[in-house]
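K.L.:
what follows is a predicted protein model with its sequence.
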Amino acid sequence: MLKSHAILASTILLIVGSAERVEASPHRFLSLPAFESLVAPDPVLIDWRILGGLDLVTGKAPASLQELDGKVVQIAAFIVPLEDDMQESDEFLLVPYFGACVHTPPPPPNQMVYVKMRGNKTVKIGWWDPVIFEGVLRFKQVESVYGASYFEMEGIASKPYKPAAK
């Protein structure tokens, strides 16, 4: 038994010792951002009441909201394109209810999220379809054709919203 272990160990050392040595170079590795959604901790599920905690008068946010700055979050929302005839886009707004901005006055700035998709990836825009949207949330005021938004998101992914079964 000892002899077979010694032979196995010698064989492994011989193989490892004769393996080609490769110098590390940056072009041999994929960049880390390509893996962010795979290695990031589970996204934080938020709702519009949390974003509504940002005070419109003072611009101050409760600590629970401040903790989300720079974090990967998920939120249920409707997509509003920045141009009416867009079928898909890499830039748009997320709003809490259907028709916001288009047929009614826009929601307040703490109830709109400006999204720019990572890597110019496009998202299909379904006016009637709620989505669960995932991205990196940041506190940044952005102006759009529909007014100001106090939040910006680097979009990672979206999927159709499905209400929980009762």
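P.N.:
In hand now; what should we look at?

K.L.:
could you use CA atoms for every contact and neighbour count after this?
P.N.:
Fine.

K.L.:
okay, now Leu13: neighbour count?
P.N.:
Per other Cα atoms under 10 Å, the neighbour tally for Leu13 reads 12.

K.L.:
any idea how far Ala6 is from it?
P.N.:
11 Å (Cα to Cα, to the nearest Å).

K.L.:
could you do Ser144 as well?
P.N.:
Counting by Cα to Cα, the gap from Ser144 to Ala6 is 71 Å.

K.L.:
put this next to the previous one:
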Amino acid sequence: GYGIGGLSVGESHDDMYRILDSLCPEMPKNKPRYLMGVGFPTNLVESVARGVDMFDCTIPTRNGRNGGVLSRFEKLNLKNKSFARDFTPIDSTCDCYACRNYTRAYIRHLYTAGEILASRLCTWHNLHFLVNLMKEARIAIIEGEFPAFRSNFMEHFMEGQYTK
């Protein structure tokens, strides 16, 4: 396969996409294409649209350590005081262990108490979120519906209107 590195290190997303637009068509289709260091959901979907197959990134773990969680609906940092009495799951549409068993308020409490479990739960959720996003993209590709999936995701991500 092929590794693509040196992107997502300061250039605009549009510049990154232009580079992928010129690189990916030159690579054999029967070899995997691995984009290093890219992990924000919209970047993943746009990179898949350009032919990228695999990714790695610190976003799910780094954000999780610092209270940041990925959600289709809103940008969340569970360290914020506003979550002290929020007894809802991180994401009501998510079926990960953290969302099924813990509330935003409890996870915030874990952060304020210095408990490592807070970071682990947020990281678990973030990884689950990204794995499911890529699963949905794979299904859309197999079903010949990726352009519609991409359009829907890009239009509605973080607006609370995204539908699977």
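P.N.:
Nice, I can see it. Predicted, not measured: the structure shown is a model, and the values here were computed from it.

K.L.:
please state their TM-score.
P.N.:
Here the TM-score for the pair of chains, by TM-score structural alignment, normalised by the length of structure 2, is 0.22; 67 aligned residues with a Cα RMSD of 5.7 Å.

K.L.:
looking at this, Phe55 of structure 2 is in a helix?
P.N.:
No - with DSSP: H, G, I helix; E, B strand; the rest coil as the criterion, Phe55 of structure 2 is assigned strand and is not in a helix.

K.L.:
that one contacts Leu35, doesn't it?
P.N.:
Yes - using Cα atoms under 8 Å, Phe55 of structure 2 is in contact with Leu35, at 5.1 Å.

K.L.:
more neighbours, these two?
P.N.:
Looking at Phe55 of structure 2 and Leu35 with other Cα under 10 Å, you find the greater number of neighbours at Leu35, namely 24 against 17.

K.L.:
what about the more buried one, which helix or strand?
P.N.:
strand 33-36 (DSSP states H and E).

K.L.:
tell me the helices and strands packed up against that strand.
P.N.:
Helices and strands touching strand 33-36 of structure 2, as assessed by 3 or more Cα pairs under 8 Å, 6 or more residues apart in numbering; DSSP states H and E, comprise strand 2-4, strand 54-56.

K.L.:
check which helices and strands whichever helix or strand comes after that strand sits against.
P.N.:
As assigned by DSSP H and E, the chain's next helix or strand after strand 33-36 of structure 2 is helix 41-49. When contacts are defined as 3+ Cα pairs under 8 Å, 6+ apart, helix 41-49 of structure 2 packs onto helix 13-23, helix 116-142, helix 146-156.

K.L.:
list the buried residues in helix 41-49 of structure 2.
P.N.:
41, 43-49 (16 or more other Cα atoms under 10 Å).

K.L.:
now distance to Glu155 of structure 2 too, for those residues, in a markdown table please.
P.N.:
Converted to a markdown table, those look like this (distance: Cα to Cα, whole Å):
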| residue | distance to Glu155 of structure 2 |
| --- | --- |
| Pro41 | 13 |
| Asn43 | 13 |
| Leu44 | 14 |
| Val45 | 12 |
| Glu46 | 12 |
| Ser47 | 16 |
| Val48 | 16 |
| Ala49 | 15 |
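
K.L.:
of the residues you listed, closest to Thr112 of structure 2?
P.N.:
Nearest to Thr112 of structure 2 out of these is Pro41 (Cα to Cα; 27.9 Å).

K.L.:
burial count for the nearest residue to the closest one once chain neighbours are set aside?
P.N.:
Excluding the flanking residues, the one nearest Pro41 of structure 2 by Cα to Cα, 6 or more residues apart in numbering is Leu130, at 7.1 Å. Around Leu130 of structure 2 there are 18 other residues, counting by other Cα under 10 Å.
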